[in-house]
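1. Just need the structure, nothing else, for what follows:
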Amino acid sequence: MKTAELSEKILSGDRRALARAITLVESGRDDHRVAATELLDLLAKSGRQALRIGLSGTPGVGKSTFVESFGMMLVAQGLRVAVLAVDPSSARTGGSILGDKTRMEQLSRQKAAFIRPSPSQTNLGGVARRTREAVALCEAAGFDVVLIETVGVGQSETVVAQMSDLFLLLLAPAGGDELQGVKRGIMEMADIILVNKADGDLKSAAMRTCADYSGALRLLRKRPQDPEGYPKAQTVSALQEAGLDSAWADMKTLVEWRQDRGHWSGTRAEQARYWFAEDVRQALLARLKTPWAQGRMTELSDQVAQGAVSPTAAAQEMLKGLGVAG
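-> All right, here's what the predicted structure looks like:
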């Protein structure tokens, strides 16, 4: 399919064309990368934007269950929802199960919903290499909300915050000591903390955990992009669909405040700068994977191992060969 034709189909909301386009942008083939860049440039002219919500949390916290319940609620309100679920890849084989779509059985049946699982391919930060471009494709296809579900991440993996308008951190009740709440990293990036599984025997523990994190958030330095009372923590039960309406209301309040005061556009501009620099870095790293570069690396590393040249001098020689030495 020609790039222009694929672009038209995506703009008309064709789900198959969208899936095909995401496969295209995820490909590492040089000709596919050229076509993907052309496609993204064409679609950018539409100017369509969606609310991008990044969702992170540790493994087993119930991210997929929350996304399905939350997505079903949004669909019931007449919104079109796209879910980009990133599954972990094996560091040994590179394979992924990609089971998130199977977990979201109800949501996957909805015509107003689109679910795309992607392998992380051992990329750090909880997202796949081309997740940002997949978000742009979903926006062009006319979706109102794009949910980006990361793999289970730790305290320092916050890349998803660089591609979303709202960053939700999902926590499990009684997950650790109160000191976790004042640690930097992912806590500083979160806009709303949701303590999931606030039901049954865990409800009281969830309430205590929420109170602990609410107190911890008050100790963090206030951010200019937050109104009074944000970031905040609250309890939800994805299983019983409790607290979802309240969480959505808080999200809309925060979004409207940021839009009215110019933080929304400012954040997106900063994110564009970040991804420009990241694409440059990745392009430079890709040059190290060419046959010439790998052969030269082997030669120089042998010389370093033999003591014939220092590591610093060998690195400078390598950089000169790549044409990037200062």
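
2. okay, CA-based contacts and neighbour counts for the rest of this
-> Noted.

3. The residue of the chain most remote from its centre sits in which helix or strand?
-> In the chain, the residue that sits farthest from the middle, by C-alpha atoms, centre = their mean, is residue 308; the gap is 44.9 Å. Assessed by DSSP states H and E, residue 308 sits outside every helix and strand.

4. now do the one 10 residues further on
-> Using DSSP H and E, the secondary-structure element containing residue 318 is helix 311-322.

5. Before we compare anything, build this one as well:
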Amino acid sequence: MALKKTHPSALKENDGIEQPDSISASSVEHIQQFRRKQPSADELIANILKGDKVALSRAITLVESTSASHLEKANEVIKGCLPHANNSLRVGITGVPGVGKSTFIEAFGKYLTSIGKKVAVLAVDPSSSISHGSILGDKTRMEELVRDENAYIRPSASGESLGGVARKTREAIILCEACGFDTILIETVGVGQSETAVHSMVDFFLLLNLAGAGDELQGIKRGIMEMADAIVINKADGDNIKRARLAKVDFNRALHLFPLKSSGWSPKANTCSALTNEGISDVWDTIIEYFTLTKENGFFDKKRKEQSQYWMLETINEQLKLNFYNHPEIQKLLEENKKAVQNNEISPFAAAQVLLEKYFSNH
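-> The predicted structure is shown next:
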């Protein structure tokens, strides 16, 4: 006769406390209402012109969108803001790795807002094609500037070609200017092609450098120095002051070896400390000196017109490239030709010609 069990098995699972739903129904309703109430292009334009940063962020997000349905609305917003743009001073800021760009931009931005300027900080970053990493960390590192009512910080879109990101930054400049920002700081991330893109959309190009950075960076410096309108040796504080002053002398000598710029401006080197704010006001004085000179000799307006023309052509190139690679027949043919090229069945140039002929035959 089997014995009757008086105790439940140790493996028995007792009823626990029922967990609440992980999604709040009220939050879902709020989000759905928000999405239904997306402002029209006219509403965005009107609010941007009133200085509304929320509307500005929404408009930039619209511009950054890769959705074809957003393109028409984005273009409408840009068109409405364009008559109110082109009234700022655009400054490009780049520097060797570890130079302290974020610290400098925060100190410089805080100085500008203290003298009554409205500052927008944008970034051009093609980002990593592997990790799709972007510069979102900059916004958290500029803790004080991001809280400033007269400042606006916007990281660039990531994971795209440099041309696409730069074009969207160019349009973001127009939106920021229409929103009332009179000083636009455009930061480049890393050292490379992004400098060329930024140089083609700013009035003044500033290179941040370090004292005793080492010979391994000379190649980087050379190319960017040719574009720079001023060089600022950062971290000129503590034990580094003497080295920074010597570096300033060396850079000023080097700058005199470059041909005279078509702007009539002679680039100069100076020192500063973003940590102690020493020399920060001098950087702005240099920019104003450049601005005054180039406004008087007509170079400033001439350069702006050339830049607008350049970006029109760049936008055409970018759009043609997107249309080409998104064409269904080209996508299929591209894969076939890639394999043929890898197997040495056709030369890369002949394969490219086949693809282009196919593309143009459909247009």
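
6. care to give me the TM-score?
-> Remark: TM-score between the superposed chains equals 0.91 [TM-score structural alignment, normalised by the length of structure 1]; 323 aligned residues with a C-alpha RMSD of 2.4 Å.

7. re earlier: now the helix holding residue 318 of structure 1: which residue numbers in structure 2?
-> Mapped onto structure 2 using TM-score structural alignment, helix 311-322 of structure 1 covers residues 348-359.

8. do stretch 68-82 of structure 1 as well
-> Going by TM-score structural alignment: stretch 68-82 of structure 1 matches residues 106-120.

9. list the buried ones in that stretch?
-> 106, 107, 108, 109, 110, 111, 112, 113, 117, 118, 119, 120 (16 or more other C-alpha atoms under 10 Å).

10. taking those residues one by one, which sit in helices?
-> In this view, the buried residues of stretch 106-120 of structure 2 that belong to helices under DSSP state H are 106, 107, 108, 109, 110, 111, 112, 113.

11. helices or strands up against the lengthiest helix in structure 2?
-> Scanning structure 2 for the helix with the most residues, using DSSP H, yields helix 299-326. Judged by 3 or more C-alpha pairs under 8 Å, 6 or more residues apart in numbering; DSSP states H and E, helix 299-326 of structure 2 is in contact with helix 162-178, helix 280-296.

12. out of these, nearest to residue 352 of structure 2?
-> Nearest of these to residue 352 of structure 2, taken as C-alpha to C-alpha: helix 162-178 at 21.4 Å.

13. Looking at the ones in helices among the buried residues of stretch 106-120 of structure 2, which is nearest residue 260 of structure 2?
-> Nearest member of these to residue 260 of structure 2, counting by C-alpha to C-alpha, is residue 108, at 27.8 Å.

14. got a list of what the residue nearest to that closest one when sequence neighbours are not counted touches?
-> Leaving aside its chain neighbours, residue 108 of structure 2 sits nearest to residue 280 (6.1 Å; criterion: C-alpha to C-alpha, 6 or more residues apart in numbering). By C-alpha atoms under 8 Å, 6 or more residues apart in numbering, the contact set of residue 280 of structure 2 is 107, 108, 111, 272, 273, 274.

15. which residue lines up with residue 280 of structure 2 in structure 1?
-> Residue 280 of structure 2 maps onto residue 244 in structure 1, by TM-score structural alignment.

16. likewise residue 333 of structure 2?
-> By TM-score structural alignment, residue 333 of structure 2 lines up with residue 296.

17. roughly how far apart are residue 124 of structure 2 and residue 336 of structure 2?
-> Distance, residue 124 of structure 2 to residue 336 of structure 2, using C-alpha to C-alpha, to the nearest Å: 35 Å.

18. Neighbour count for those two, which is higher?
-> Between residue 124 of structure 2 and residue 336, counted using other C-alpha atoms under 10 Å, the more crowded position is residue 124 (29 against 12).

19. How about the contacts made by residue 185 of structure 2?
-> 90, 91, 92, 93, 119, 120, 121, 122.

20. Then residue 129 of structure 1?
-> Contacts of residue 129 of structure 1 (C-alpha under 8 Å, 6+ apart): 26, 120, 121, 123.

21. Where in structure 2 does stretch 262-274 of structure 1 fall?
-> With TM-score structural alignment as the criterion, stretch 262-274 of structure 1 aligns to 298-310.

22. In strands only, show me the contacts of residue 185 of structure 2.
-> 90, 91, 92, 93, 119, 120, 121, 122 (DSSP state E).

23. just checking, the last one touches residue 156?
-> Yes. Distance between residue 122 of structure 2 and residue 156: 6.8 Å, which falls inside the contact criterion (C-alpha atoms under 8 Å).

24. Neighbour count for those two, which is higher?
-> A count of neighbours by other C-alpha under 10 Å puts residue 156 above the other of residue 122 of structure 2 and residue 156, at 25 against 22.

25. Trace the more buried one over to structure 1, please.
-> That one, residue 156 of structure 2, aligns with residue 118 by TM-score structural alignment.
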